[in-house]
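S.K.: below are the sequence and a predicted model for it; my questions follow.
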Amino acid sequence: MDNIKNFFWWCAGVHKETLNKFPEEQNKYISIGATIFFTGLFAALAGGYALYFVFSGNDFAIFYALLFGIIWGLAIFNLDRYIVLSIDKSKGTFKQILQALPRIILAVLIGLVISRPLELKIFDKEIREHLRIDYLKQQQANIDTLQKTFENKYAAEFTQLNGLKSQADSLETTIKTDRQKLNHEIFGTKTDETSGVLGYGPYAKMKEENLKKQEIYLDTLRTRIQAKESLLSQRKVKEGIMDEKILTDKSLDSAINVAGFADRNAALSNLHKKPDGSIEESTEYAVIFITLLFVFFECLPVFVKLMSHKDAYDIAIANQNIVHNFESASNVDIEKNALNNLIPQRTDVAIQRRMDRLSQDYESNK
């Protein structure tokens, strides 16, 4: 327990010898140190998880994620530790808040950064389903675009094909009507276009010959339609349109597994939007509350330091700083005085040596 206590004290950046004099304040700084430590731990997990998707599919993805997670966690830990240490409790409340304001803003930004990767993991199942729908829509849109481009490119061929199909449909309707008239003529059914005489007479033969000609022409149209469709199919294969197919479940799972951070982040941002365009408020609020939770957790060390009253440990540290500042100022003054006394002495000696040299020169010249 002593090792854990000393570790959390170190995380809080306290002066151990001074804090040992005030046992009633020790638990508070254990809590502050633990908050700073776990904030850095969450940052390491979030940073490593985010980088894992950057190198997803790489053999060294886990190694890179661990390395970056450790570096990112230590950076956030050191920054939080500095933020807490830099708040001077000897100043007034307003000055403390003003001093901590830039650090609170920085803590909010850090909270937003470290919360996003963990939100991606929390909503992983929903994100995968959203990506599945998006990928299917994108694939269908690609197929529709390619098909439309192909139809525009071969508009003349498609016009001819549609014309042949219209003729074939119209001719099939006519053949069906003429076959019914032939039956009426054979069985002696009296209509405006039949004789009403029972039997296979000259009118029946004429209608049957005309019907055979129409059927032969219909077969010709169907042959031409098949040839035109075969030609267009060959051109689709040649231009690679037939290779574009709707993704299977296995293909979708593979695509989702290698989805990058940007795709997952976009899916998380649109997770509250339903396919019909409506908004699912429960999911939207869940994402917001999780983000606020991590922001609050990141700001917690600063808030704890601001909310804590000025205790005996803070007073002792402030007094020590005053003593150190006074001693430093005294040492500087002593050095300045010694330097000021030394310079005139050295100046007088130099002037005397110069005068003696000039006197010797004068006597020699004389």
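M.R.: Yes, it's here.

S.K.: CA atoms for contacts and neighbours, from now on please.
M.R.: Fine.

S.K.: buried sites along the helix or strand hosting Ala75?
M.R.: Per DSSP states H and E: Ala75 is located in helix 61-85. Using 16 or more other Cα atoms under 10 Å as the test for burial, helix 61-85 gives 61-62, 64-74, 76-77, 79-81, 83-84.

S.K.: so for whatever helix or strand comes next after that helix, what gets flagged as buried?
M.R.: Downstream of helix 61-85, the first helix or strand assigned by DSSP H and E is helix 93-122. Buried positions in helix 93-122, judged by neighbour count with 16+ other Cα under 10 Å: 96-97, 99-100, 103-104, 106-108, 110-120.

S.K.: kindly report the same for stretch 38-53.
M.R.: Residues 39-53 are the ones in stretch 38-53 that count as buried (16+ other Cα under 10 Å).

S.K.: same check, this time on stretch 131-142
M.R.: Leu131, Arg132, Tyr135, Gln139, Gln140.

S.K.: out of these, which sit inside helices?
M.R.: Leu131, Arg132, Tyr135, Gln139, Gln140 (DSSP state H).

S.K.: so which of the residues you listed is the closest to Lys250?
M.R.: The closest of those to Lys250 turns out to be Arg132 (Cα to Cα; 11.1 Å).

S.K.: that closest one contacts Ala259, correct?
M.R.: No. Proximity of Arg132 to Ala259 does not meet the contact threshold set by Cα atoms under 8 Å, at 10.6 Å.

S.K.: at the geometric centre of the chain, which residue do we find?
M.R.: Nearest residue to the geometric centre of the chain (Cα atoms, centre = their mean): Asn265, 3.2 Å.

S.K.: please name every helix or strand in contact with the strand or helix carrying Leu41.
M.R.: In this structure, Leu41 sits in helix 26-54 according to DSSP H and E. With contacts defined as 3 or more Cα pairs under 8 Å, 6 or more residues apart in numbering; DSSP states H and E, the packing partners of helix 26-54 are helix 2-12, helix 61-85, helix 93-122, helix 261-269, helix 281-307.

S.K.: next up, a structure to set beside the first:
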Amino acid sequence: MLKQFFILCSGADRNLLEGCSEGEQTKYVGIGATVFFTAVMAFLASAYALFTVFDSIYPALIFGLVWSLLIFNLDRFIVSTIKKRDRFMDEFLQATPRIMLAIIIAIVISKPLEIKIFEKEINTVLLKEKNEMELANKKQVGNYFQSDLDKNKADIAALKADIQKKEKEVNDLYSTYITEAEGTSGTKRLGKGPVYKEKREKHDAALKEFESLKTTNEAKIAEKEKVGTQLQADLDKKVSQTQPIIEGFDGLMARINALNKLPWLPSFFIMLLFLAIETSPIIAKLLAPKGEFDIKQEEAETAMKATLEQNKYQRELLIKTSAEMHDKVYADIAEDKNLYNLQRKNATDLLELQSNGFLEKQKRTL
């Protein structure tokens, strides 16, 4: 059962192969097994690759099965269409396009499995890239809000500076009228004279202006601080909204790029392994000597070709003979006087009818 299945996988003609030796059958069983297990590896590789894309096992399994069947059909076609020739160079030239296709298939199959094999190293590269993206994202978002935040902070600082400036002015006026009363500055007369009263009134007016300015500016500062808090909240919200996008930077293309940043030698040897597996049926057919199955297949093809050529020749000869016979028959008929007179009479009657009909049509028109 298993033997027949692998022979089916090899694409060989089972009717021809049944009459061959056991060794010849074993050769094609090995070729078929290689084709089958290559398809199995293609299923595993594509299923994992598509799982990283869809993040769901069922679509990955379905598309992986379709992909493996496609690879199986291609490999089976490649192996079954290579025919043994008398010269190796003829066989190699015949197999060159198929080898190129096998190389492409091997690269496509090996890449997802390389991603799985080096998953831990790839995760490390992706983590580093995510951290760099987070820092760059915070800087970019911060630059977007920075001008508004800086302007808001500058306005708050200016309002506070106005309060401090007015407060210093009030304190200076207070010191002036106190020292005037003590007689240590100004007129240097002890007591509360007219100058003292003037300076006291000036201080009281400045104090009222200070209290009004302080009340107004503190209200503005509170409003500015509220705006600043909102701007900071918007900045944090923007960063948090973009964070899931960065965390989701884990798709197939990201992993392939991360794989390319790792040392190339291990990945290269894995690709060579798959290349050897994929091309092994072709190489086996090229290197193997012409066997009993190949001779029988060539004989069947030669017999079919000879039959087709013979049928073609017979059809051409039949057409040629039939044409010659028809030419001779119609030549004999053309020399028959009775047939000539009959044909002449019929033609005369036809022309007479046409002339009479034309005349009647002309009369109706007039």
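M.R.: In hand now; what should we look at? All figures in this text were calculated on a predicted structure; none of them were measured in a lab.

S.K.: out of the helices and strands packed on helix 26-54 of the first structure, which is closest to Asn20 of the first structure?
M.R.: When those are compared by Cα to Cα, helix 2-12 sits nearest Asn20 of the first structure, at 10.7 Å.

S.K.: that older thread, ok, now which ones touch the residue nearest to the centre of the first structure?
M.R.: Leu120 (Cα atoms under 8 Å, 6 or more residues apart in numbering).

S.K.: counting neighbours, what do you get for the residue mapped onto Ile315 of the first structure from the second structure?
M.R.: When the second structure is aligned by TM-score structural alignment, Ile315 of the first structure is paired with Ile295. Using other Cα atoms under 10 Å, Ile295 of the second structure has 12 neighbouring residues.

S.K.: cool, Ile343 of the first structure as well?
M.R.: Ile343 of the first structure has 10 nearby residues by other Cα under 10 Å.

S.K.: that one -> the second structure?
M.R.: Per TM-score structural alignment, Ile343 of the first structure is aligned with Ala323.

S.K.: quick one on the thing from earlier: tell me which of the helices and strands packed on helix 26-54 of the first structure lies nearest to Phe326 of the first structure.
M.R.: Phe326 of the first structure lies closest, by Cα to Cα, to one member of those: helix 61-85, at 21.5 Å.

S.K.: what's that closest one in contact with?
M.R.: Here helix 61-85 of the first structure makes contact (Cα under 8 Å, 6+ apart) with 11-13, 36-37, 39-52, 55, 100, 103, 301-302, 305.

S.K.: follow-up on the earlier one: need the helices and strands packed on helix 26-54 of the first structure in TSV (columns: distance to Asn183 of the first structure).
M.R.: Shown next, in TSV, are these (distance: least, Cα to Cα, whole Å):
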stretch	distance to Asn183 of the first structure
helix 2-12	102
helix 61-85	79
helix 93-122	74
helix 261-269	66
helix 281-307	69
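
S.K.: distance of Leu342 of the second structure from Val329 of the second structure?
M.R.: Relative to Val329 of the second structure, Leu342 of the second structure is positioned 18 Å away (Cα to Cα, to the nearest Å).

S.K.: assign the match of Ile343 of the first structure to helix, strand or coil.
M.R.: helix (DSSP: H, G, I helix; E, B strand; the rest coil).

S.K.: distance check, Leu171 of the first structure against Gln214 of the first structure.
M.R.: Plainly put, Leu171 of the first structure is 7 Å away from Gln214 of the first structure if you go by Cα to Cα.

S.K.: my bad, Arg264 of the first structure
M.R.: Counting by Cα to Cα - Arg264 of the first structure and Gln214 of the first structure are separated by 62 Å.

S.K.: try Phe94 of the first structure
M.R.: On the measure of Cα to Cα, Phe94 of the first structure and Gln214 of the first structure end up 100 Å apart.

S.K.: then Ile122 of the first structure?
M.R.: In terms of Cα to Cα, Ile122 of the first structure sits 69 Å off from Gln214 of the first structure.

S.K.: repeat that for Thr223 of the first structure.
M.R.: Relative to Gln214 of the first structure, and taking Cα to Cα, Thr223 of the first structure is found at 14 Å.

S.K.: ok, those two, which is more surrounded?
M.R.: Gln214 (17 against 12).

S.K.: work out for me the element that one sits within.
M.R.: helix 202-238.

S.K.: and that helix, what other elements does it pack with?
M.R.: Counting contacts by 3+ Cα pairs under 8 Å, 6+ apart, helix 202-238 of the first structure is packed against helix 155-186.

S.K.: next, the buried residues of the helix it packs on.
M.R.: Buried, per 16+ other Cα under 10 Å, within helix 155-186 of the first structure: 157-158, 161, 164-165, 168, 171, 175, 178, 181-186.
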